[in-house]
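Colleague: turn this into a model:
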Amino acid sequence: MEHRLFLNRIAECTAQFTPVVDAAYADSDYRFLDLSTTNEILKEVDTSSSEAIQLYINTFLAKTGGRVAYGGYLEKRSIYDRSLYFNNDNPELKRNIHLGLDVWVPAGTAILAPVAGTVHSFKDNTNYGDYGPCIVLEHRFEDFHFYTLYGHLSRASLSALTVGQKISAGQTFAHLGTSEENGDYGPHLHFQIIKDMQEFKGDYPGVSTHKKLDFYKNNCPDPNLLLKIS
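Modeller: Next up is the predicted model:
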């Protein structure tokens, strides 16, 4: 399917703001968060510390009157430098461009399916700085299909799942994990749309090198096409 048509079809799957975390949070509770290398304030934050980043986000929300911080699609970040899983001495091999959309809310928050689907795969990715527990849903329609990925979940979220299990739109199917189980991040959801899973299961690259960005931009479109956070 031609790429522009594919994007349009994804956008048509939802008509308005569609929560991917607890529906008690309204669209008006969300605040856009900049964690990019161009954010001068972050130069004063120890981005190697999940506690320091979480304190920064809590302060940001308090100052802006929000309850949920979100953002990060195609954002170049320094927070991955702390992990050998992403870092590399060769700049061309350094993965630091974020391919999903992050939603920062407390551990234990319910995760909702924005559209109906089935469980494609799930896995606990235990590398330092990785997803931790992760679930991938598959969404099939008459003439196209795609996948959504949910990273940094609780381990308990994986315990009752089965591959092929049906998930309804708006259904709670997981919960956010703590820093101790989510790859050592402040609690947040990494949400990503994927066109072709390339045989990955329970995992898919969520951070790209600059060299491979054109491919991943095409294969992982903007998650806000579905969520429509304004």
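Colleague: every contact and neighbour count from this point should use C-alpha atoms.
Modeller: OK.
Colleague: packing partners for the longest helix anywhere in the chain?
Modeller: For the chain, the helix with the greatest residue count under DSSP state H is helix 50-64. Applying 3 or more CA pairs under 8 Å, 6 or more residues apart in numbering; DSSP states H and E, one finds that helix 50-64 contacts strand 68-71.
Colleague: and the helix or strand just after the strand it packs on, how far from the chain's centre?
Modeller: As assigned by DSSP states H and E, the chain's next helix or strand after strand 68-71 is strand 97-98. Here strand 97-98 is found 11 Å from its chain centre; the criterion is CA atoms, centre = their mean, to the nearest Å.
Colleague: which ones are touching the residue nearest the centre of the chain?
Modeller: Closest residue to the average C-alpha location of the chain: His190 at 1.8 Å, with CA atoms, centre = their mean. With contact set as CA atoms under 8 Å, 6 or more residues apart in numbering, His190 has these partners: 100-103, 131, 149-152.
Colleague: which stretches in the chain count as helices?
Modeller: Going by DSSP H, the chain shows helices at 3-11, 50-64, 213-219, 224-227.
Colleague: wait, which of those helices is closest to Phe173?
Modeller: helix 224-227 (16.9 Å; CA to CA).
Colleague: contacts for the closest one?
Modeller: 7, 10-11, 13-14, 16-20, 101, 114.
Colleague: picking up where we left off before, give me the subset of the contacts of His190 lying in strands.
Modeller: Under the assignment DSSP state E, those contribute 101-103, 149-151 to strands.
Colleague: quick one on the thing from earlier: which one of the contacts of helix 224-227 is nearest Gly177?
Modeller: Val20 (15.0 Å).
Colleague: measure the closest one to Asn39 for me?
Modeller: Taking CA to CA, to the nearest Å as the measure, Val20 falls 26 Å from Asn39.
Colleague: repeat that for Asp81.
Modeller: Distance from Asp81 to Asn39, by CA to CA: 16 Å.
Colleague: second input sequence below; structure requested for side-by-side comparison:
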Amino acid sequence: MAPLNFKDFLFGISTKSLCVLNTSIQNSKYIHLDLSENNTSLQKVDVSSSTRLETYITNHIKKHDALVAFGGYNEVRNIYKRSKYFNLGNDSERNIHIGMDLWSDVNSPVFVPLDATVHSFKNNTNFGDYGPAIILKHSINTIEFYTLYGHLSLASIENLKLNQVFKQGEPLGTLGDASVNGDYPPHLHFQIIKDIDNYEGDYPGVCNKADLDFYLKNCPDPNLLLKL
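Modeller: Presented below is the predicted three-dimensional model:
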């Protein structure tokens, strides 16, 4: 039998949804959110303002009687234009999101979806960056890969240790607010990484068009695990 490719491996880890937010939130209470440049309703919102973007997202969640908004994988967005960290001009502009965002209330708990050890963590303080982020290392059937959790609270990394062991379902941290999370509405950036290279506490979550093929292969759709 031929070996599974990485995407098939990820999808086959569990037949059920793996949770990174509260397990009491049913999948029916998650609603997809489009933050792409093609969303005409978003074009009326000043997305450079975290407060106004939060109002838009909160209203979207309430309109659909949901608790969490999710989406954003392989999504071209305009919200990064406000930050020089992403917008260097020409073809180097990074505006394609390669993780999944889960938008919820500040201080919402974040949970470990699979047994893991702490690979690295850091407070990424560039404007528009992750703020506090944690990278976990997973090893299943001799296959190693990583998951990244961005836009956390400062408390999430205060007492963390390298190589610290987490079991599936254990609390990892909480969502930060705009003052610490890169100036965004509260949300979790969740990303799968096959090859972490030399990164520690950070890994690109937004790329440019020229590098997209590489990142789509190295960072498959997180919904392969979450199954929302």
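Colleague: closest to Tyr204 of structure 1 out of the contacts of His190 of structure 1?
Modeller: Nearest to Tyr204 of structure 1 among these, with distances taken as CA to CA, is Leu149, at 8.0 Å.
Colleague: please identify which of Asp81 and Asn39 of structure 1 sits among more neighbours.
Modeller: Neighbours per residue (other CA atoms under 10 Å) separate Asp81 of structure 1 from Asn39, with Asp81 holding more: 17 against 10.
Colleague: give the contact list for the more buried one.
Modeller: Here Asp81 of structure 1 is in contact with 48, 87, 96 (CA under 8 Å, 6+ apart).
Colleague: who wins on neighbours among those residues?
Modeller: For those, neighbours tallied by other CA under 10 Å; top is Asn96, 24 neighbours.
Colleague: might one say that that residue is in contact with Phe86?
Modeller: Yes - using CA atoms under 8 Å, Asn96 of structure 1 is in contact with Phe86, at 7.2 Å.
Colleague: so for those two, which residues contact both of them?
Modeller: With CA under 8 Å, 6+ apart, Asn96 of structure 1 and Phe86 have common neighbours Tyr80.
Colleague: what's the local residue count around the closest residue to His3 of structure 1 other than its chain neighbours?
Modeller: Spatial nearest neighbour of His3 of structure 1, excluding adjacent residues (CA to CA, 6 or more residues apart in numbering): Asn218 at 7.6 Å. Residues contacting Asn218 of structure 1 under the criterion other CA under 10 Å number 15.
Colleague: alignment lookup: Asn218 of structure 1 to structure 2.
Modeller: Using TM-score structural alignment, the partner of Asn218 of structure 1 in structure 2 is Lys217.
Colleague: hang on, Asn123 of structure 2 packs against Pro132?
Modeller: Yes - using CA under 8 Å, Asn123 of structure 2 is in contact with Pro132, at 4.0 Å.
Colleague: the two: who's more crowded?
Modeller: Pro132 (27 against 22).
Colleague: can you pull the contacts of the more buried one?
Modeller: 121-124, 150-154, 156-157, 180-181.
Colleague: show me the two of those residues that sit farthest apart.
Modeller: So, the contacts of Pro132 of structure 2 by CA to CA: farthest apart are Phe121 and Val180, at 14.8 Å.
Colleague: follow-up on the earlier one: anything in contact with each of Asn123 and Pro132 of structure 2?
Modeller: Common neighbours of Asn123 of structure 2 and Pro132 (CA under 8 Å, 6+ apart) are Leu154.
Colleague: before we move on, back to that, now, which of the contacts of His190 of structure 1 sits nearest Leu137 of structure 1?
Modeller: Nearest member of those to Leu137 of structure 1, counting by CA to CA, is Leu149, at 6.5 Å.
Colleague: how many residues are close by the closest one?
Modeller: Quick note: Leu149 of structure 1 (other CA under 10 Å) scores 23 neighbours.
Colleague: next: His3 of structure 1.
Modeller: His3 of structure 1: 12 neighbours (other CA under 10 Å).
Colleague: same thing with Thr14 of structure 1?
Modeller: For Thr14 of structure 1, using other CA under 10 Å, the count is 15.
Colleague: any idea how far Pro223 of structure 1 is from it?
Modeller: 12 Å.
Colleague: cool, and Arg82 of structure 1?
Modeller: Counting by CA to CA - Arg82 of structure 1 and Pro223 of structure 1 are separated by 26 Å.
Colleague: between the two, point out the one with more neighbours.
Modeller: Taking neighbours as other CA under 10 Å, Arg82 of structure 1 and Pro223 compare with Pro223 leading, 22 against 14.
Colleague: so who does the more buried one touch?
Modeller: Contacts of Pro223 of structure 1 by CA under 8 Å, 6+ apart are 73, 100-101, 191-193.
Colleague: of those - the most surrounded one?
Modeller: Gly100 (29 neighbours).
Colleague: does it really touch Tyr204, like I thought?
Modeller: No - counting by CA under 8 Å, Gly100 of structure 1 sits too far from Tyr204 to count as a contact (10.7 Å).
Colleague: so what's Ile10 of structure 1 up against?
Modeller: By CA under 8 Å, 6+ apart, the neighbours of Ile10 of structure 1 are 225-226.
Colleague: mind doing that once more with 10 Å?
Modeller: 144-146, 193, 221-226 (CA atoms under 10 Å, 6 or more residues apart in numbering).
Colleague: one more: Arg95 of structure 1?
Modeller: 76-78, 80-81, 85-88, 205-213.
Colleague: are any of those residues buried, and which?
Modeller: 76-78, 80-81, 86-87, 205-210, 213 (16 or more other CA atoms under 10 Å).
Colleague: hmm, which two among the residues you listed are most spread apart?
Modeller: The distance between the two most remote of the buried ones among the contacts of Arg95 of structure 1 (CA to CA) is 18.0 Å, for Asp81 and Leu213.
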